[in-house]
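Asks: Have a look; sequence and predicted model below, questions after that.
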Amino acid sequence: MTDRIYIRPIGLAASPQAEEGKAIRLAGGMVYASRFAVILRQGGGVTERWLCDTQSIDDVLAKLPESVSGEAAAQWANLQLTHPALTCGSRTIRLDQPQVIGILNVTPDSFSDGGEFLDKPEAGRAHASAMLEAGAAIIDIGGESTRPGAPATWEGDEKDRVLPAVEYCSGMGAAISIDTRRAGVLEAALEAGAHMANDVSALRHDPRSVEIAARAGCPVVLMHAPGKGDDLHADADYDNVVFDVFDWLKAARDEAVSKGISRSKIVLDPGLGFGKSLAENLALLNALPLFHALGQPLLLGGSRKRMIGALSNEAEVDRRIGGSLAVAIAGMNAGVQLLRVHDVFETVQARNVWRGMRDAALTDFSEMPAD
């Protein structure tokens, strides 16, 4: 097995002065990293782990095996990379702070709000409008449930569900993401006014999807899911879920680039809840800062998911707002740029308070010694 290297930020701070300037700005956002674990994996297992800071990391990188030295240098550069804004039609989505994506499901069987907006354009329009008014940067429209055990949706039915929603959201001037793994749906949605592709199969389900996305030049979200067929939750088998998902996303990114998608258009999603146990989801949440080493903006979708119920006495879906906010804040603290959520008002409010604290930290000199 090929040697692999990972640079995981393990010491995070709200401001550079908290670390006397010895910190990097993580992925161009509002989180700073000062300490790192450089992890060497050989034969599937971890063989070396070095702890370092911004002053000593060059010494660690210099002694790495030649097989991983180039990748390590790329990861170190990626951790410090400032990402350009996403362009969605006339709207520009800056990635120097967390942005909220509001979910609009037009399905009969979504785990959270199935049927609420299907065949009810006035209800869907009102919900989309409320999310935009609450501060959603993007509306993500989906016409197929991807919960465990959900039946596959026929492409024609999916089009009938999502296209009216795309049209009324476009009429509002919204930035629109289309949550689909079918090329025909993606193509029709882009023509109807959508701006971004959010593919839970990372463009694997339908071979034409990557060609359509590349031709459109639109932003693309590639999500990790272990399943190769209709069941995206199948075939989950991890040696180490964090490193395996990292490697999988790296390969998916490189495959998309090789087929004509600009790297500057790619967003990566670790796929919480897709073929992962509670322990594996929690491991990914704790390791989120590592994924900036891939050099792409990150999307986190943990809203109302089963893991929250499992940690709160099996709370029903509509009673998972507190847990959803905890996941969102964990993403913010890790420097994640995009948060896909059901509860937009509450998440935007949490983001605004979080950002206020970060802004204040940049001018907080209370930790400096007195003269």
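Replies: Looks like it came in fine. Fair warning: this is a prediction, and the values are worked out from it, not measured in the lab.

Asks: contacts, neighbours, all on C-alpha from now
Replies: Fine.

Asks: residue closest to the middle of the protein?
Replies: In the chain, the centroid-proximal residue (CA atoms, centre = their mean) is residue 299; its distance is 1.4 Å.

Asks: following the host helix or strand of it, which helix or strand comes up?
Replies: Secondary structure from DSSP states H and E places residue 299 in strand 299-300. Remark: after strand 299-300, the chain's next helix or strand is helix 306-310, criterion DSSP H and E.

Asks: what separates whatever helix or strand comes next after that following helix from the chain centre, distance-wise?
Replies: Of the helices and strands lying after helix 306-310 in sequence (DSSP H and E), the nearest is helix 321-333. Put simply, helix 321-333 sits 13 Å off its chain's centre (CA atoms, centre = their mean, to the nearest Å).

Asks: who's in contact with helix 321-333?
Replies: 31, 98, 285, 288, 300, 302-305, 308, 339, 341, 343, 346-347, 350-351 (CA atoms under 8 Å, 6 or more residues apart in numbering).

Asks: try 7 Å this time
Replies: Contacts with helix 321-333, where a contact means CA atoms under 7 Å, 6 or more residues apart in numbering, come from 31, 98, 300, 302, 303, 304, 308, 339, 347.

Asks: and the residues you listed as a markdown table, adding distance to residue 124 and neighbour count?
Replies: What follows is the contacts of helix 321-333, written out as a markdown table (distance: CA to CA, whole Å; neighbours: other CA atoms under 10 Å):
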| residue | distance to residue 124 | neighbour count |
| --- | --- | --- |
| 31 | 35 | 24 |
| 98 | 25 | 27 |
| 300 | 23 | 26 |
| 302 | 22 | 25 |
| 303 | 19 | 27 |
| 304 | 19 | 25 |
| 308 | 26 | 24 |
| 339 | 20 | 28 |
| 347 | 20 | 29 |
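
Asks: for comparison:
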Amino acid sequence: MAEITKKTLSCRGRTLDLTVPKVMGIINSTPDSFYVGSRLDLGREVATAAVATAARMLEEGATFLDVGGYSTRPGATDISPAEEADRVLPVIEAILDSFPDALISVDTFRAEVARQAVEQGAVLINDVSGGTLDGDMFATVAALGVPYVLMHLRGTPQTMQSLTQYGDLVPDVVAELGEQLAKLRAHGPVQAIIDPGFGFAKTADQNFLLLRELAAFNVFDAPILVGLSRKATIYKTLNTSAEFALNGTTILNTVALLGGASILRVHDVREAVEVVMLTERLKKV
């Protein structure tokens, strides 16, 4: 394995340079994700819809395509691992049939779904629970040898919004991520990506504070992923809805990049790629 630093990531033998931040496009194979525009139709044409969405995102400049089959919005309905796998595996297969070089991330907190997705061709696991919801996840990640997004979460998607009490927010989140990262690395030299977990067991004010202090997460010497796209922190602050939260997303993605984010997870790829281009230009002045 190539030496991995904060600015590189190895995906199935391909070393990605993260000196210039990358964009991850969201593809939700779910009927209930919070942003309607991100949902694939779960009917007979789901594969066709997935390929069309992937084609657009890749053309617009996405480096990763993040495929998820379990909605993690607050209060989301729980589904079985089998149903989740049935939602994501055909989507991954269809995308890779059309775009064999696409870098697919699987958005799951279940080790068995992650394993099946990687066997299907996914090259990265994006776990919103940071290993807290499936005791087999860390060993599975280590065995699969793929990069892993370790996100901060308390509780479950069903209970997380009741768990927003912190002594000192940023140090507490850093410490809790650090505990999980140590457990992960006890299984071997896993490539970890750190996600502070915006919107997960955090209030709007806490999300803004985390974003303002994003540089604190450089302590892990790992790439930082930021997922703020169209979230309630944005649209509720602006007294609007997720449908009209693109401009706010762009603004906060800019702040994230200036704070050290290496990957932006977004619904709107073209706009995020433009943010990367402009912030990189700013750095060169």
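Replies: Right, received. Where do you want to start? Keep in mind it's a predicted model, so treat the numbers as computed, not measured.

Asks: what's the TM-score for these two chains?
Replies: Aligned and superposed, the two chains score 0.92 in TM-score terms (TM-score structural alignment, normalised by the length of the second structure); 277 aligned residues with a CA RMSD of 1.7 Å.

Asks: Aligned against the second structure, show me the partner of the residue nearest to the centre of the first structure.
Replies: Aligned by TM-score structural alignment, residue 299 of the first structure pairs with residue 225 of the second structure.

Asks: distance of its match from residue 257 of the second structure?
Replies: According to CA to CA, to the nearest Å, residue 225 of the second structure and residue 257 of the second structure sit 10 Å apart.

Asks: And residue 75 of the second structure, by the same measure?
Replies: In terms of CA to CA, residue 75 of the second structure sits 30 Å off from residue 257 of the second structure.

Asks: what about these two, which has more around it?
Replies: In this view residue 75 of the second structure and residue 257 are compared by other CA atoms under 10 Å, and residue 257 has more residues nearby, 22 against 13.

Asks: The more buried one maps to what in the first structure?
Replies: By TM-score structural alignment, residue 257 of the second structure lines up with residue 332.

Asks: Starting from residue 99 of the first structure, give me the distance back to its match.
Replies: 9 Å.

Asks: Likewise for residue 61 of the first structure?
Replies: 33 Å.

Asks: if you count what's nearby, which of these two comes out ahead?
Replies: Each of residue 61 of the first structure and residue 99 has its neighbours counted (other CA under 10 Å); residue 99 has more, 23 against 18.

Asks: Can you give me the distance of that one to residue 169 of the first structure?
Replies: To residue 169 of the first structure, residue 99 of the first structure is 18 Å away according to CA to CA.

Asks: What of residue 331 of the first structure?
Replies: 27 Å.

Asks: With residue 178 of the first structure instead?
Replies: 11 Å.

Asks: again, but for residue 318 of the first structure
Replies: Separation of residue 318 of the first structure from residue 169 of the first structure (CA to CA) stands at 25 Å.

Asks: Please say which of those two ends up with more neighbours.
Replies: A count of neighbours by other CA under 10 Å puts residue 169 above the other of residue 318 of the first structure and residue 169, at 24 against 9.

Asks: element containing the aligned partner of that one in the second structure?
Replies: Superposed on the second structure with TM-score structural alignment, residue 169 of the first structure falls opposite residue 95. Assigned by DSSP H and E, residue 95 of the second structure falls within helix 81-98.

Asks: quick one: residue 135 of the first structure and residue 349 touch, right?
Replies: No - using CA atoms under 7 Å, residue 135 of the first structure is not in contact with residue 349; the gap is 8.9 Å.

Asks: okay, those two: which has more neighbours?
Replies: Shown here are residue 135 of the first structure and residue 349; by other CA under 10 Å, residue 135 has more neighbours (17 against 13).

Asks: The alignment partner in the second structure of that one and residue 22 of the second structure: what is the separation?
Replies: Here residue 135 of the first structure is matched to residue 61 in the second structure, going by TM-score structural alignment. Using CA to CA, residue 61 of the second structure is found at 9 Å from residue 22 of the second structure.

Asks: Same check on residue 255 of the second structure?
Replies: Distance from residue 255 of the second structure to residue 22 of the second structure, by CA to CA: 15 Å.

Asks: what does residue 111 of the second structure give?
Replies: Distance of residue 111 of the second structure to residue 22 of the second structure, computed by CA to CA: 25 Å.

Asks: same question, residue 152 of the second structure
Replies: Distance from residue 152 of the second structure to residue 22 of the second structure, by CA to CA: 21 Å.

Asks: How about the contacts made by the equivalent of residue 197 of the second structure over in the first structure?
Replies: When the first structure is aligned by TM-score structural alignment, residue 197 of the second structure is paired with residue 271. If you count contacts by CA under 7 Å, 6+ apart, residue 271 of the first structure has them with 223, 224, 225.

Asks: from those residues, which ones fall inside strands?
Replies: residue 223 (DSSP state E).

Asks: Show me just the buried residues among the contacts of residue 271 of the first structure.
Replies: By neighbour count, with 16 or more other CA atoms under 10 Å, the contacts of residue 271 of the first structure hold 223, 224, 225 as buried.

Asks: CSV please, covering these and showing distance to residue 131 of the first structure.
Replies: Formatted as CSV, these follow (distance: CA to CA, whole Å):
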residue, distance to residue 131 of the first structure
223, 23
224, 26
225, 27
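
Asks: Of the residues you listed, just say which sits nearest to residue 277 of the first structure.
Replies: Of all those, residue 225 has the smallest distance to residue 277 of the first structure: 12.6 Å, by CA to CA.

Asks: Once you drop chain neighbours, what's closest to the counterpart of that closest one in the second structure?
Replies: Aligning on TM-score structural alignment places residue 225 of the first structure opposite residue 153 in the second structure. Spatially, and ignoring its direct neighbours in sequence, residue 153 of the second structure is nearest to residue 129 (5.3 Å; CA to CA, 6 or more residues apart in numbering).
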